[in-house]
Structures are given as C-alpha cells and as structure tokens.
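J.: Quick one: sequence and predicted model below, then my questions.
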Amino acid sequence: MGDLSDLRREYTHGGLTEADLPESPWPLFEKWMEQACEAKLEDPTAMVVATVDETGQPYQRIVLLKRFDEKGFVFYTNLGSRKAKHLETNPKISLLFPWHTLDRQVAVVGRVEQLTNTEVLKYFVTRPWESQIAAWVSKQSSRISARQVLESKFMEIKSKFSKGEVPLPSFWGGYRIVPESIEYWQGGEHRLHDRFLYTREQPFSGDWQVERLAP
C-alpha cells in the first residue's frame, strides 16, 4: 500500500475571527457561497450528505444544494432512493461543503422535513427538459444489468413526452435540512485552523449561540 504520510500542504488563505461572525450563521454562509461561486470552483453547491440506515451504518454521497434560507438547506431526489429510505426511519442528517480551494469547510447537523408537492413542482418545472426526463428513468439505488438499460428507458420516456410538458413523477421529491448546528472551518498556517460552531439555544429553534473550537 502507498504511504501518504508526507502528502501535505499549508493553508494560507487567511483566518476567521470573532469580528467576522454575524449573530446568525446564514449571512456568513451566503457570503462564503458567493465567494465559492466567484472563485469558479467546480460544483460549489456540491455537498456531502450523510444518512444512517436501520442498523446504524452511515452512508455518504454528493448531492447538489438547490436553495437555502433561514429555514434550512434544500435538495431534491428520488423518494425511492437509499438515502430517502434512510430518512423515512431516521430523519437525522449531516452535510459537508468541502471548499478545499479556499481552505474552507462548512459542516451542518440537523434533521429533514419533506417538501410539499407545490414546492417540488415549482422547482421541477425549472429543470432542463432532459433532466425532467431523467427523473422518470432511474429507479435510484436499484441494481441494473447494464448502462444500456438506462439509455433505452431514457429514449422510451423521451418519446412518450416528446409532444408535451413532462409531469412531475410521484416518486420524485425534496427535503429541507433544518439545522441544529452549523460549523465554519477556515484553514490556518501550521494547522492552527479557525473553527466556529453555531448552535441553537433550543434544538431546531430559537436564537443562535457561537463558540470557538480548538482545531
């Protein structure tokens, strides 16, 4: 096996101080997201989503953030997917935004709320036509024999809806992650990183408290 112990770099993009912190975590997240987009990072909205199955086994995957506000973070998915099945029995979830190029991470811990059909449809109609078709094609997380199965199904559904708008699949929906805590991590020289943790005075409600964490 390869030895990776000498593979390292310094984090030199600057620090994060108490003076930089607003009372609520949302203005800082909006600022960091804007800066990630301005830096032209590939997939700045990509986040690692972690869920846990009924045996306690955690799973992670990359999902794209589609919206955020003071209510929470929103993403969409197939409601028959593995992560959706996990969330049916355990609504606890965590997110990680890995903005390595900027020496930044944002970690979120919370629980999910399923979006209403109205909320889901409002987003679905904004998706490119081919993406709307793709939502009908895949029974996400199920086993398939070959890629050709997907391609054949895509052509079948594409032909079916070629003369009209694509309806919202009943098995396609979305979630809002309501955060209990949001941690901001800014890399620092000599591994003296800056970490600040926002938590609510009451779980999932109330004002935010913030404290510095050791790196």
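T.: It's in. Numbering: from 1, shown residues only.
J.: Please count neighbours and contacts with C-alpha atoms only from this point.
T.: Noted.
J.: Can you give me the buried ones in stretch 120-137?
T.: Buried residues in stretch 120-137, defined by neighbour count with 16 or more other Cα atoms under 10 Å: 120-121, 124, 132-137.
J.: Name the nearest of these relative to Ile177.
T.: Closest to Ile177 out of the buried residues of stretch 120-137 is Val120 (14.7 Å), distances taken as Cα to Cα.
J.: From Leu65, how far out is the spatially most central residue of the chain?
T.: The centre of the chain sits closest to Met47, judged by Cα atoms, centre = their mean, with a distance of 3.8 Å. Distance, Met47 to Leu65, using Cα to Cα, to the nearest Å: 7 Å.
J.: Of the buried residues of stretch 120-137, which is the nearest to Val108?
T.: Val120 (22.5 Å).
J.: which residue packs closest to Lys158, ignoring adjacent ones?
T.: Leaving aside its chain neighbours, Lys158 sits nearest to Ile133 (6.2 Å; criterion: Cα to Cα, 6 or more residues apart in numbering).
J.: and here's the other structure:
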Amino acid sequence: MADEIAGIRHPYLSKSDIFDIKDLHSKNPFQQFNKWFEDASQSSNILEPNAMALATASNSGVPSVRMLLLKGFSEENGFVFYTNYESRKSKDLQANPQCSLMFYWEPLRRSVRIEGKAAKMSREASEKYFSSRPRDSQISAIVSKQGQVVNNREFLDKKHSSTVEQYGDKMPIEMPDYWGGFHIQPSVFEFWQGQSNRLHDRIMFRKLGSGEKKSGSAMVGENGWIIERLSP
C-alpha cells in the first residue's frame, strides 16, 4: 500500500465554480465564513460542520494538532471552544497563544484556515455553556483528566460509574476549576476552493502588521481587513 500512495488521485466529478475576490459573499471574513458554514451545515454529506483542527505550539516551538468542535463564533468573541485547562493544547495556548484552526468540508471541496491569538474565556461564560451541556457530558468532564495516562479502559468506566452514583439523577453538577473555554481572535482567514486541475482558488483576509503596506493588487475590506488572492 505504501508504494501506491503517490498515485492516489480523486478528480472531482464536477467542476467547482471559480471562486474569486469578486465572488465573495462579503468583504467581512466573519460573514464570509458564516456563509460557507451555513452551506456546510445544510449539506447532507457533512455530519459535523463544526469539526475543526486546532494547531498549537509549545513555548519551545514543539507543534501539536488535534480535532475538536467549534462551539460558537462572532466578530466580537472570535472562535470559541471548550476543554480541560490541564490538557496539552491548553498548556500550549497559555504558554504561546498563537495558534491556527482548519475547517475542511470535503463534499463541498472547501476549507478555511484561520490564524489568531487565543485567550481564556471568563469563568461566567464557561459556566453558562457548561450548564447547557447534557448531564453525561458534564460528568465526563469531571471523570476525564484529558491527555493523562490511564492504565486501561476499565479504570475510566469505574470512575464514570462512581461519579454517576455520586451525583445521582438530580444533584447539580458544578463546572470543575480545571475546565473552561478559549476564544481565538483571528488575524488571518484563508478561504480555499478546490479545483480538479489543482489550480485551486485561495482568497486571504488579513490584518496588516505594524508598518506594513498592502500590495497593489490587494483590496481593502471591512474593518481594516486586506483581501488578496493567492497562488495555488
């Protein structure tokens, strides 16, 4: 199988529409993301449109990436997810808040890559979300010491059973101190539309760095975003 990997190719059955700057739904990247997210949510072939990869790096630059679920987004708060604050991703983000997200909606031949800076959400906001979770998910947050080594599955099952017994059916479950949310405020969005001939369409929104000037071909979007087309 290893010798066959280089030859794996799956041409798209139908040609994607060309995606250019003039075809943007909005000159605001959050609104453009919302349009594509709605398209993905309405696709019967995409089970979890909010699934995303989160890439982090430790303070010494060691990278790590994992899949998780988006739990909200807005221009004010950025992109939101919740986790165990003692996990590797949380420790990475607290030491080095620069990170990247990737959404990939294969049936639509689209992806969105986001770069930004993460910060912890307020405890109040985290508690509000925690209280809305299904009860079994709340219990799992207490049971799981995310990323820590355990001897076997039986250990987790026993701990889960004892926690269920401890709280019963009605006892309120408080959010653990080691659990909560992060929000990522983007500085870069890249919208990718795949093409069968591999001349893929890539449109980038980015905030200009200090002292940086926009290129001659760049368009100025809303709220200071610069819009550029990238080579595949």
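T.: The structure has been received and is ready for your questions. Keep in mind it's a predicted model, so treat the numbers as computed, not measured.
J.: what's near enough to touch the alignment partner in structure 2 of the residue nearest to the centre of structure 1?
T.: Under the alignment (TM-score structural alignment), Met47 of structure 1 maps onto Met52 of structure 2. Contact partners of Met52 of structure 2, counting by Cα atoms under 8 Å, 6 or more residues apart in numbering, are 67-70, 101-104.
J.: hmm, back to that, mark which of the buried residues of stretch 120-137 of structure 1 are part of helices, please.
T.: Judged by DSSP state H, the subset of the buried residues of stretch 120-137 of structure 1 located in helices is 120-121, 124, 132-137.
J.: Which of the three states applies to the nearest residue to Lys71 of structure 1 once chain neighbours are set aside?
T.: Counting by Cα to Cα, 6+ apart, Lys71 of structure 1 lies nearest to Val178, which is 6.4 Å off, once chain neighbours are set aside. With DSSP: H, G, I helix; E, B strand; the rest coil as the basis, the three-state label of Val178 of structure 1 is strand.
J.: what's the matching range in structure 1 for the longest helix belonging to structure 2?
T.: Counting residues, the longest helix found in structure 2 (DSSP H) is helix 153-167. Following TM-score structural alignment, the aligned partner range for helix 153-167 of structure 2 in structure 1 is 147-161.
J.: where's that stretch relative to the chain centroid, distance-wise?
T.: Relative to its chain's centre, stretch 147-161 of structure 1 lies at 28 Å (Cα atoms, centre = their mean, to the nearest Å).
J.: All the helices of structure 1, residue numbers only.
T.: Using DSSP H, helices in structure 1 cover 26-38, 82-89, 117-124, 129-137, 147-160.
J.: Tell me which of these sits nearest to Leu4 of structure 1.
T.: The nearest among the helices of structure 1, by Cα to Cα, is helix 26-38 at 28.0 Å.
J.: what residue of structure 2 matches up with Val137 of structure 1?
T.: So Val137 of structure 1 corresponds to Val143, using TM-score structural alignment.
J.: residues touching the spatially closest residue to its match that is not a sequence neighbour, list them.
T.: Sequence neighbours aside, His160 is the residue nearest to Val143 of structure 2 in space, at 6.0 Å (criterion: Cα to Cα, 6+ apart). His160 of structure 2 makes contacts with 139-140, 143, as judged by Cα under 8 Å, 6+ apart.
J.: picking up where we left off before, test my guess that the residue nearest to Lys158 of structure 1 contacts Val166.
T.: Yes - assessed by Cα atoms under 8 Å, Ile133 of structure 1 is found in contact with Val166 at 7.0 Å.
J.: And Glu88 of structure 1, how far from Tyr175 of structure 1?
T.: 11 Å.
J.: quick one, which of the two is more surrounded?
T.: Neighbours were counted for Glu88 of structure 1 and for Tyr175 using other Cα atoms under 10 Å; Tyr175 has more, 22 against 13.
J.: Translate that one into the numbering of structure 2.
T.: Under the alignment (TM-score structural alignment), Tyr175 of structure 1 maps onto Phe182.
J.: do Arg191 of structure 1 as well
T.: In structure 2, Arg191 of structure 1 lands on Arg198 (TM-score structural alignment).
J.: Without its sequence neighbours, what residue ends up closest to the match of Tyr175 of structure 1?
T.: Lys120 (4.4 Å).
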